[in-house]
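**Q** Next come a sequence and a model predicted from it.
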Amino acid sequence: MTDYVVLFPADDEAAWLAGSEADHQATYDTDAEFARLLTEAGGAITGGAGLGPSSAARTLRRTDEGVAVTDGPYAETVEQMSGFFLVTCDDHDALVEAARVLTRSHPVVEVRPVEE
């Protein structure tokens, strides 16, 4: 089986925090549908997590003077990396097809192979 990471790099944290339980449940239901479709394609979710608030994040960047540490991942945007799934699947096209459902709740879904 090939390992992949499915990333959610453009979710709006403020919209999530302002969302209702029904809004959150719709996202959870979409994620569950992805898991079902992936399983039907012979794959599996092997890990993953939602990420904590960007207010607790720190970014480290190498500069000419050393390393700069700043608050948050991207000071100039409201979009944040909100979470990820680790998955296995032998059929890349089937994985991408299953991941289409995730765009109902996540504006951008990135599927990347994990290098061994």
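**A** Yep, that arrived. Residues are numbered from 1 along each chain as shown.

**Q** contacts, neighbours, all on C-alpha from now
**A** Will do.

**Q** how deep is Gly47 tucked in, by neighbour count?
**A** 11 (other Cα atoms under 10 Å).

**Q** Name the nearest residue to it, ignoring sequence neighbours.
**A** Leu86 (4.8 Å; Cα to Cα, 6 or more residues apart in numbering).

**Q** just checking, what packs against the helix or strand harbouring that neighbour?
**A** Assigned by DSSP states H and E, Leu86 falls within strand 83-89. Counting contacts by 3 or more Cα pairs under 8 Å, 6 or more residues apart in numbering; DSSP states H and E, strand 83-89 is packed against strand 2-8, strand 44-50.

**Q** related to what we said a few turns ago, double-check the residue nearest to Gly47 against Phe8; I have them as touching.
**A** No - at 11.9 Å, Leu86 does not count as touching Phe8 under the criterion of Cα atoms under 8 Å.

**Q** Between these two, which has more neighbouring residues?
**A** Set side by side, Leu86 and Phe8 show more neighbours around Phe8, with 23 against 19, by other Cα under 10 Å.

**Q** let's bring in a second model and compare:
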Amino acid sequence: MAQRYVLLLRGDEAMWEAADAAAQAAAYVDHEAFAAACAERGHTVVGGEELQPAGTALVVRLGDDGVVVADGPYAETVEQLGGYYVIETDDVQDLARLVRTIMWPGDVVEIRPTT
């Protein structure tokens, strides 16, 4: 039985925002090709989406005085969570090799199995 994995795509939002329209369009083509390659290799893309910029996030924390809701990303880092995929596969190593096709310089992709 295939294991389900969540791929957390992290990158530099400033790099994305500074990219011209052609570079951004090419990135979307790369994601379409990634999904097609997953299907060809027997990896099932269950879902995934691009996320809005980190500045649109709400962070909810449980503090001593109850729940605290704050605007903005969880942490100030160079890499922001920009999107995710949920993929079922029997070959996570192949998936890990394939994911490089959607990465820009400096990107980090975390592949984590679900329970």
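**A** That came through, no problem. The shown structure was predicted, so the numbers you read here are calculated from the model rather than taken from an experiment.

**Q** how distant is the strand holding Leu86 of the first structure from the center of its chain?
**A** Distance of strand 83-89 of the first structure from its chain centroid, counting by Cα atoms, centre = their mean, to the nearest Å, is 9 Å.

**Q** measure Ala41 of the first structure to Val114 of the first structure for me?
**A** Note on Ala41 of the first structure: its distance to Val114 of the first structure, by Cα to Cα, to the nearest Å, is 19 Å.

**Q** One more: Ala32 of the first structure?
**A** Applying Cα to Cα to Ala32 of the first structure and Val114 of the first structure gives a distance of 22 Å.

**Q** contact partners of stretch 93-110 of the first structure?
**A** With contacts defined as Cα atoms under 8 Å, 6 or more residues apart in numbering, stretch 93-110 of the first structure is touched by 6-11, 26-27, 30-31, 33-34, 37-38, 41, 43, 89, 111.

**Q** and that stretch, how far from the chain's centre?
**A** 10 Å.

**Q** what does stretch 62-70 of the second structure give?
**A** Distance, stretch centre to chain centre, for stretch 62-70 of the second structure: 27 Å (Cα atoms, centre = their mean).

**Q** For that stretch, measure first residue to last.
**A** From its first residue to its last, stretch 62-70 of the second structure covers 11 Å (Cα to Cα).

**Q** And the helices in the first structure, which stretches?
**A** 13-18, 21-40, 92-99 (DSSP state H).

**Q** just to revisit the earlier point, filter the contacts of stretch 93-110 of the first structure to the buried ones?
**A** When the contacts of stretch 93-110 of the first structure are checked for burial by 16 or more other Cα atoms under 10 Å, the buried set is 6-11, 27, 30-31, 33-34, 37-38, 41, 43, 89, 111.

**Q** ok so, going back, distance to Thr77 of the first structure added to the helices and strands packed on strand 83-89 of the first structure, as CSV?
**A** Below are those laid out as CSV (distance: least, Cα to Cα, whole Å):
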stretch, distance to Thr77 of the first structure
strand 2-8, 15
strand 44-50, 19
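
**Q** Glu79 of the first structure: which of these is closest?
**A** strand 2-8 (9.9 Å; Cα to Cα).

**Q** That closest one: average distance to aligned residues in the second structure?
**A** Its aligned residues in the second structure lie a mean 1.1 Å from strand 2-8 of the first structure after superposition (mean Cα distance after the TM-score superposition for the first structure).
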